[in-house]
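Undergrad: heads up, no residue letters with this:
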C-alpha cells in the first residue's frame, strides 16, 4: 500500500515514518548566539521593511499604480515566505536539531513551494507591466487597469497552488520508512524530503523535475524576452534623461529577478548529488533570507517616490506637521 503512513507496519516488520529530524547547521553550533542574533536582525528588517512598504503604498494615493500594486504583493509574499522558514531556522540554531512531524514537514514544504512559485509568477507579471509601460505606453492605461492587475495576481497564486498541489500529491504517494528520518537542511525542502522515501522515486523525480523546471525556466525565459524588447525600446529613446529614467525603473527588478531565478535554477533544475548538500544550503539561504532582505532596499526603499511618500506620510506625522 502506498501513501504516507503513520506508525503502521508493512509485512508486519516495516515501520513507517511519523516524524523527521532537521539537522540544520551542525558546524555553526559553537557560534549559535552570534548567528542567532544575525538572523533575528535580518528577520526583523525583512518584516519591518516590507510592512513599511505595504503601509506606505496603501496610504499614499500617488502610489496607487499597477507597478506599486505588484510591489505591495511582492512585499506580502516576502513576509509570509520568510515567516514560514526563519522561525524554524532560529530553533535549529539553539537546539542544533529539531523534530517535526512528517505532516508538519510537508505543510512547510507546501507553503514554501506555493510562496516561491507565486513570487516567480509575480516577477513575471511585473516584467510584463514594465514592457507595456515602456514599449506600449499608449495602451498601458487601457490594459493594466485595476481589475486586470487583480486577475494577474490571482492567476499567479492559483497557478502556484495547482502546481505545488500536484507535486505534493505525487510526493504523498511515496512510502516514508522509519529507518531514514534525518534531513540535512534547515527546512523541509523538496529534494531532502524526497530522499526520505524508501520506495522507487525515479518516476516521481522525473515528474517533479519537469514541473519544477517549467515553474522556474518558463518565467525566466518570458522575463528575458520582455527585457530584450524593453532594452531595444530604451535604446531608441533620444533623450538621455528618458533613457536613465527607463533603465532606473527596470534595474532593480532585474536584480531581484536574476538573483532569485539563478539560485532556484541551480537548486531545483541543475542535477545535484550528496556532495552538494552544503552548497544547496548556501544557495537556499540566498532565496529564503538574502533576497527578501535586499528587496525592501533595492526594489522600493531606493525608489524616489517611495522615499518621498515615507517622508510625507510618516516622518511629518511624527513631527506633528
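TA: Structure received. Computed from a predicted structure; not experimentally measured.
Undergrad: for the rest of this, base every contact and every neighbour count on C-alpha atoms.
TA: OK.
Undergrad: give me the element the residue most central in space within the chain is part of.
TA: With distances taken as C-alpha atoms, centre = their mean, the residue of the chain nearest its centroid is residue 116 (3.3 Å). Taking DSSP states H and E as the criterion, residue 116 maps to helix 102-135.
Undergrad: which parts of the very next helix or strand once past that helix are buried?
TA: Toward the C-terminal end, the helix or strand that comes next after helix 102-135 (DSSP H and E) is helix 137-143. Buried residues in helix 137-143, defined by neighbour count with 16 or more other C-alpha atoms under 10 Å: residue 140.
Undergrad: show me what helix 137-143 is packed up against.
TA: With contacts taken as 3 or more C-alpha pairs under 8 Å, 6 or more residues apart in numbering; DSSP states H and E, helix 137-143 sits against helix 102-135.
Undergrad: quick revisit: tell me which residues of the helix holding residue 116 come out buried.
TA: 102, 105-106, 108-135.
Undergrad: alright, now check it against this:
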C-alpha cells in the first residue's frame, strides 16, 4: 500500500514540475514565451504522467480491496515483486499511448509563427485551436484514448470499492467497519478530486472550442489536487496528527511566552 503511495507522490511531483517552474519563470521574467520543442515536450510529459496516475489510482483501489477483503492472502497476492511489476505497468501504460497523439500534434501545420497559446501551459485544446487544418479526427482519437484510460480506470475503482462496501457491511462490529472505511477515505477523496476535473476536461469529443472555460478546472487538476494530497493522506495518520498537535501547542506556548515577556518589559519601562 505504501509502495503505491510513494509512486503516486513521485508522479505528482513530476506532474507539477512539468508545469509550475515554467509558469513561475514566465511570471517573474514577464516573457511569456516557450519554444515549439519545449511546448511539445511539456504536452507529452503532462499527459504521460497524468495517464500513469489514473492507472495507479485504479491499482491502488484494487490494492485496498485485496487488503480489506482478503487480508490473509494479501501478502501472497501483493508481494514485493508483484507490486514492482504492477507499478512498472502503470508507468509504461501512460508512456506508450500518449506517444502517438504527441507526434500527431507536433506534425500539425500551425497558422503562424509566434502564435499565442491561450493557456498557462501547452494543453491539447489550446494547441489544436492554433492548427490551420481540420483537427476533428485527432480530437476524436484523443477522446477515445482519454475515455479508455480515464473511464476504464474509474470503472475498476468503482467496482473495487463496491466490493469493499459489501464486504465491510458484513463485518459485525461497528469499530471494525469504521476501521475498514477509514483505510479507504483518503484514497476516495483523491479519486473524487482528480476524476471530476479530468472527465470534464478530456472525456468529450471536442476540446479546441472551450479553452476559456477549461482554465479554472485545469488549475484544480494541476495545482489544487497535488497540493491537497499530502494533507489528505497525512492527516489520516495518527503519528502525523500527534506531531501537528505538538507543534501547534509549542507555537501557542512560545507566542504566549513572548507576549508575557513583552508585557513585563513594557511595565518596567513605564516605571
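TA: Now that the structure is in, tell me what you want to look at. These figures come from a predicted structure and were not determined experimentally.
Undergrad: care to give me the TM-score?
TA: Superposed pair, TM-score by TM-score structural alignment, normalised by the length of structure 2: 0.84. Supporting alignment: 245 aligned residues with a C-alpha RMSD of 2.2 Å.
Undergrad: picking up where we left off before, shouldn't the residue nearest to the centre of structure 1 be in contact with residue 80?
TA: No. The pair residue 116 of structure 1 and residue 80 does not pass the contact test of C-alpha atoms under 8 Å, sitting 10.3 Å apart.
Undergrad: what do the two both touch?
TA: The overlap between the contact sets of residue 116 of structure 1 and residue 80 (C-alpha atoms under 8 Å, 6 or more residues apart in numbering) is empty.
Undergrad: what is the burial count for the corresponding residue of structure 1 for residue 96 of structure 2?
TA: The pairwise alignment with structure 1 assigns residue 96 of structure 2 to residue 162, based on TM-score structural alignment. With neighbours defined by other C-alpha atoms under 10 Å, the count for residue 162 of structure 1 comes to 12.
Undergrad: in what helix or strand does residue 162 of structure 1 lie?
TA: helix 146-172.
Undergrad: now do the buried residues in that helix.
TA: Across helix 146-172 of structure 1, burial judged by 16+ other C-alpha under 10 Å covers 149, 152-153, 155-157, 159-161, 163-164, 167-168, 170-172.
Undergrad: repeat that for stretch 110-118 of structure 2.
TA: For stretch 110-118 of structure 2, burial by neighbour count (16+ other C-alpha under 10 Å) applies to 110, 117, 118.
Undergrad: residue 198 of structure 1 contacts residue 173, correct?
TA: No. Under the criterion of C-alpha under 8 Å, residue 198 of structure 1 is not in contact with residue 173, lying 11.5 Å apart.
Undergrad: got the contact list for residue 133 of structure 1?
TA: Counted by C-alpha under 8 Å, 6+ apart, residue 133 of structure 1 has contacts residue 140.
Undergrad: alignment lookup: it to structure 2.
TA: Using TM-score structural alignment as the criterion, residue 133 of structure 1 maps onto residue 67 of structure 2.
Undergrad: now swap in residue 270 of structure 1 and tell me
TA: Match for residue 270 of structure 1 (TM-score structural alignment): residue 204.
Undergrad: give me the mean deviation of the helix holding residue 162 of structure 1 from structure 2.
TA: Comparison of helix 146-172 of structure 1 with structure 2 after fitting gives an average deviation of 0.9 Å (mean C-alpha distance after the TM-score superposition for structure 1).
Undergrad: whichever helix or strand comes after that helix aligns to what range in structure 2?
TA: Where DSSP H and E defines the elements, the next helix or strand beyond helix 146-172 of structure 1 is strand 182-183. Mapped onto structure 2 using TM-score structural alignment, strand 182-183 of structure 1 spans residues 116-117.
Undergrad: chain neighbours aside, what residue packs nearest to the residue mapped onto residue 134 of structure 2 from structure 1?
TA: Mapped onto structure 1 by TM-score structural alignment, residue 134 of structure 2 lines up with residue 200. Nearest non-adjacent residue to residue 200 of structure 1, counting by C-alpha to C-alpha, 6 or more residues apart in numbering: residue 174, 8.0 Å away.
Undergrad: next one: residue 132 of structure 1
TA: residue 140 (5.6 Å).
Undergrad: what's the neighbour count on residue 231 of structure 2?
TA: Residues near residue 231 of structure 2, counting by other C-alpha under 10 Å: 13.
Undergrad: residue in structure 1 paired with it?
TA: Match for residue 231 of structure 2 (TM-score structural alignment): residue 297.
Undergrad: just to check, residue 91 of structure 1 is in contact with residue 85?
TA: No. Contact between residue 91 of structure 1 and residue 85 fails when scored by C-alpha under 8 Å: they sit 10.6 Å apart.
Undergrad: in the strand or helix carrying residue 77 of structure 1, what counts as buried?
TA: Using DSSP H and E, residue 77 of structure 1 maps to helix 66-95. Neighbour-count burial for helix 66-95 of structure 1, counted by 16+ other C-alpha under 10 Å, picks out 66-79, 81-86, 88-90, 92-94.
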